[in-house]
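Colleague: Structure, please.
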Amino acid sequence: MDALIYTAMSGAERALRGQQVHANNLANIDTGGFRANMELSAAQAVNGYGYDDRHMSQLQANALSTKPGTMKSTGRDLDVAIAGGGFLTVQSANGEAYTRAGGMVLDENGTLRINGDVVLGEGGPITLPEYTNIAIGNDGTISIQAPGTTTMQVIDKLRLVKAEASELTKNTQGLLVARDGNPLATDPSVVLRPGHLEGSNVSAVEEMVSVMSLNRTFEIQMKLFSATDTMTEAGNRLISGS
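Modeller: From the prediction side, this is the model:
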C-alpha cells in the first residue's frame, strides 16, 4: 500500500505542476516572440532505508520549444523578425539575455530597447544619433541618414546569436539565457526580416489537449488514492479479525 501511495501522490503532483506550465503558455499566446515552455518529468529515487522500490516524479519545466511563431508584416522601420534560427541580444537587469521579440523602440536618449531592455550591438548598447531615415539590413546592420545629408551611414550591427534549445533556459524575467551562464557567440548566419514581427509559438489547440490529458491523469491518481484506502481498510479488518 505504501508504495502505491507514493506512486499516486507523485503522479498527482506532476499533473498539477504540468497544468501550471501549460497555463503559463496559454497566458502568453499573444506575447510577441514568446517561446513555449515544455513539460518534462523524470523519475527520482526516494532516499532512505527500505525505500528502494519507491520513486517520485520530478518535473523539469525549464525546457522550451524553439519552433517558429507566426510572422506578420508591420512595415515599421524598427521592427525585425528572425527568419529561421537565432536570437536578438539584450542587456537585462540580470545580464546578457536573448529574445525573438523584435519590436524595438527608442528611449529619450536614443537608445534602442525591447520591452524596456537595452538592445545590444556588436559594439555594445546601441544608441542612435538624430536621423531622418533609418534602415535595418537582413544581416542586422543599422544604417541612418543624418539630417542635411543624402547618404545612409552604418551606425552599428545588431548582435545576433544562435543556439540549440537544449543550450537555453529562461531567467526570472522570461528571457532566454545560456544554461552554462556564458554569453553566446555572435553568429553571422542569422538572417533578419526587417519590417516584420514574430508572434508567440504557442499553439492553443496543443496546449488545451495537453491540459485535458493532465486532467484525466490527475483523476486516475485520485482513484488510486481511493483504491488504496479501500485496500488498507480491508487489510486492517483481516489483521484485527473483524
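Colleague: can we go C-alpha only for contacts and neighbour counts from here?
Modeller: Fine.
Colleague: mind listing what the residue nearest the centre of the chain touches?
Modeller: By CA atoms, centre = their mean, the chain has its centre lying nearest to residue 35, at 4.1 Å. By CA atoms under 8 Å, 6 or more residues apart in numbering, the contact list for residue 35 reads 64, 65, 66, 200, 201, 202.
Colleague: what's around the nearest residue to the fifth one once chain neighbours are set aside, how many residues?
Modeller: Nearest in space to residue 201, with sequence neighbours left out and distances taken as CA to CA, 6 or more residues apart in numbering, is residue 69 at 4.0 Å. Using other CA atoms under 10 Å, residue 69 is surrounded by 18 other residues.
Colleague: Surely residue 69 touches residue 198?
Modeller: Yes - with contact defined as CA atoms under 8 Å, residue 69 and residue 198 form a contacting pair (5.8 Å).
Colleague: What helix or strand is residue 24 located in?
Modeller: helix 2-27 (DSSP states H and E).
Colleague: Hey, what's the angle from the following helix or strand past that helix to helix 2-27? Just curious.
Modeller: Remark: after helix 2-27, the chain's next helix or strand is strand 37-45, criterion DSSP H and E. Computed by axes from the mean of the first three to the mean of the last three CA atoms, to 10 degrees, the angle separating strand 37-45 from helix 2-27 equals 170 degrees.
Colleague: Buried ones in strand 37-45, by neighbour count?
Modeller: 37, 38, 39, 40 (16 or more other CA atoms under 10 Å).
Colleague: cool, stretch 109-119 as well?
Modeller: Using 16+ other CA under 10 Å as the burial criterion, the residues of stretch 109-119 that qualify are 111, 112, 113, 114, 117, 118, 119.
Colleague: Another sequence for comparison is provided below:
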Amino acid sequence: MDRMIYTAMTGALHTMTQQATASHNLANASTTGYRAQTDSFRAVPIYGDSLPTRAFVLDTTTGSDFSPGSIQHTGRPLDVAVQSEGWLTVQLENGEEAYTRHGNLQIDANGVLMTRDGLNVKGDGGVIAIPPDSRVMIAKDGTVSIVSDDSKVTAVSIVGRLKLVNPPAEEMIRGDDGLFRLKNGEAAPADPKVVLVEGALEGSNVNVIHEMVKMISLARQFDMQMKMLENAQQNSQQASEILTLRS
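Modeller: Here you go, the predicted model:
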C-alpha cells in the first residue's frame, strides 16, 4: 500500500514541476535565441536502516534543446544571428564569461557594444568600444567595422571582433539568468568557424505544438496519480473495516 502512495505522491509532485518547465518554454516561444529546457522522470530507491524496498519519482533536468531556431531578417545593422552552431560571448559584472544566442545588440551612452539586457559584448581583445558619430557594420566572421557619419570620411575602420565560441553542448549548463556557461567554469576558446547572419535575429527553438501536447499529457498523468492516492485511501479504509469486524 505505502509503495503505491510513495510513487503516486512523488509522481504528482514532480509532474507539477514538469508542467512548470513546459509553461516556461511556452512563455519564451517568442524570446530571441531561447533554448527550450528539457527534463524527465526517474525512479530513485529510498535507502534507510532496511533494504531499499521503496522508491519515489524524481524529476531530473536533463539539459536544454540546442537545435537552432528560425532566422528572421530585420535589416537592423546591430542585429546578428548565429548560423547553425555557436555562441556570442558576453562579460558579466564579475568579469566572467557567459554565452548567449540573443544577438539584438545596442550601443550604450559610453559607446560600449552591449546586449539588450545591458551586458557587455566581449570581443577577442575585451569589450568593444564604438566611437561617436559612427555607423556600425558586423561581418559574418564577427568583425566589427565603423564608418564615420562625416561624408568626407569614407575609410572603414575595424574596432574589434566579436568573440564567437562553439563548445560541445554536453559541456554547457544554463544559469538562473538564462545565460549558458561551461560546467568547469572556464572560458571557452574562440572558434573561427562560427558564422553570423547580419541584420537578422534567431527565434526561439520552442516547438509550441509539442509543448502544448506535453502539457495535456502531464495534466492527465497528474489526474491518474491523484486517483491512485484516492484508491490507496479507500483500500486503507476498507482494510481497517475488515480488521475491525474480525476483532
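Colleague: After superposition, what's the TM-score here?
Modeller: Once superposed, the chains reach a TM-score of 0.94 (TM-score structural alignment, normalised by the length of structure 1), with 242 aligned residues with a CA RMSD of 1.6 Å.
Colleague: quick one on the thing from earlier: quick check: the two most widely separated of the contacts of residue 35 of structure 1?
Modeller: Greatest spacing in the contacts of residue 35 of structure 1, by CA to CA: 64 and 200 (12.4 Å).
Colleague: intersection of neighbour lists for these two?
Modeller: Taking CA under 8 Å, 6+ apart as the criterion, residue 64 of structure 1 and residue 200 both touch 35, 36.
Colleague: Settle it for me: which of the two has more neighbours?
Modeller: More crowded of residue 64 of structure 1 and residue 200, by other CA under 10 Å: residue 200, with 23 against 18.
Colleague: Return the residues in contact with the counterpart of that one in structure 2.
Modeller: Structural alignment (TM-score structural alignment) places residue 200 of structure 1 against residue 204 in structure 2. Taking CA under 8 Å, 6+ apart as the contact definition, residue 204 of structure 2 lies against 28, 29, 30, 31, 32, 33, 34, 35, 36, 69, 70.
Colleague: 6 Å instead?
Modeller: Listed by CA atoms under 6 Å, 6 or more residues apart in numbering, the contact set of residue 204 of structure 2 reads 29, 30, 31, 32, 33, 34, 69.
Colleague: Over to residue 61 of structure 2?
Modeller: By CA under 6 Å, 6+ apart, the contact set of residue 61 of structure 2 is residue 39.
Colleague: check which helix or strand covers it.
Modeller: strand 54-64.
Colleague: Can you get me a residue count around the nearest residue to residue 19 of structure 2 once chain neighbours are set aside?
Modeller: The shortest distance from residue 19 of structure 2 to any non-neighbouring residue, by CA to CA, 6+ apart, is to residue 215 (6.2 Å). Counted with other CA under 10 Å, the neighbours of residue 215 of structure 2 add up to 21.
Colleague: Aligned to residue 215 of structure 2, what sits in structure 1?
Modeller: In structure 1, the residue matched to residue 215 of structure 2 (TM-score structural alignment) is residue 211.
Colleague: helices or strands next to the helix or strand containing its match in the packing?
Modeller: Assigned by DSSP H and E, residue 211 of structure 1 belongs to helix 204-240. Helices and strands touching helix 204-240 of structure 1, by 3 or more CA pairs under 6 Å, 6 or more residues apart in numbering; DSSP states H and E, are helix 2-27.
Colleague: mean shift between the helix it packs on and structure 2?
Modeller: Helix 2-27 of structure 1 differs from its equivalent in structure 2 by a mean of 0.7 Å after superposition (mean CA distance after the TM-score superposition for structure 1).
Colleague: ok and that helix relative to helix 204-240, angle-wise?
Modeller: Going by the same axes, to 10 degrees, helix 2-27 of structure 1 is angled at 160 degrees with respect to helix 204-240.
Colleague: Could you quantify the relative orientation of helix 2-27 of structure 1 and strand 55-64 as an angle?
Modeller: Interaxial angle of helix 2-27 of structure 1 relative to strand 55-64 (the same axes, to 10 degrees): 20 degrees.
Colleague: buried ones in helix 2-27 of structure 1?
Modeller: The neighbour-count check on helix 2-27 of structure 1 (16+ other CA under 10 Å) flags 5-15, 17-19, 21-22, 25-26 as buried.
Colleague: give me the stretch of structure 1 that stretch 161-175 of structure 2 matches.
Modeller: Alignment of stretch 161-175 of structure 2 against structure 1: residues 157-171, by TM-score structural alignment.
Colleague: Ignoring the adjacent residues along the chain, who's closest to residue 130 of structure 1?
Modeller: residue 146 (6.5 Å).
Colleague: measure the one you found to residue 153 of structure 1 for me?
Modeller: 8 Å (CA to CA, to the nearest Å).
Colleague: Please apply the same query to residue 97 of structure 1.
Modeller: 28 Å.
Colleague: For the two, indicate the residue with more neighbours.
Modeller: residue 97 (25 against 14).
Colleague: Toward the C-terminus from whichever strand or helix holds that one, list the very next helix or strand.
Modeller: Counting by DSSP H and E, the secondary-structure element that holds residue 97 of structure 1 is strand 95-99. Once the chain leaves strand 95-99 of structure 1, the next helix or strand it forms, by DSSP H and E, is strand 105-106.
Colleague: That next one vs structure 2, average offset?
Modeller: Following superposition, strand 105-106 of structure 1 is found to deviate from structure 2 by 0.2 Å on average (mean CA distance after the TM-score superposition for structure 1).
Colleague: Now find how far off-centre the helix or strand just after that strand is within its chain.
Modeller: Next along the chain after strand 105-106 of structure 1, taking DSSP H and E as the criterion, comes strand 112-114. Remark: strand 112-114 of structure 1 is offset 20 Å from the chain centroid, using CA atoms, centre = their mean, to the nearest Å.
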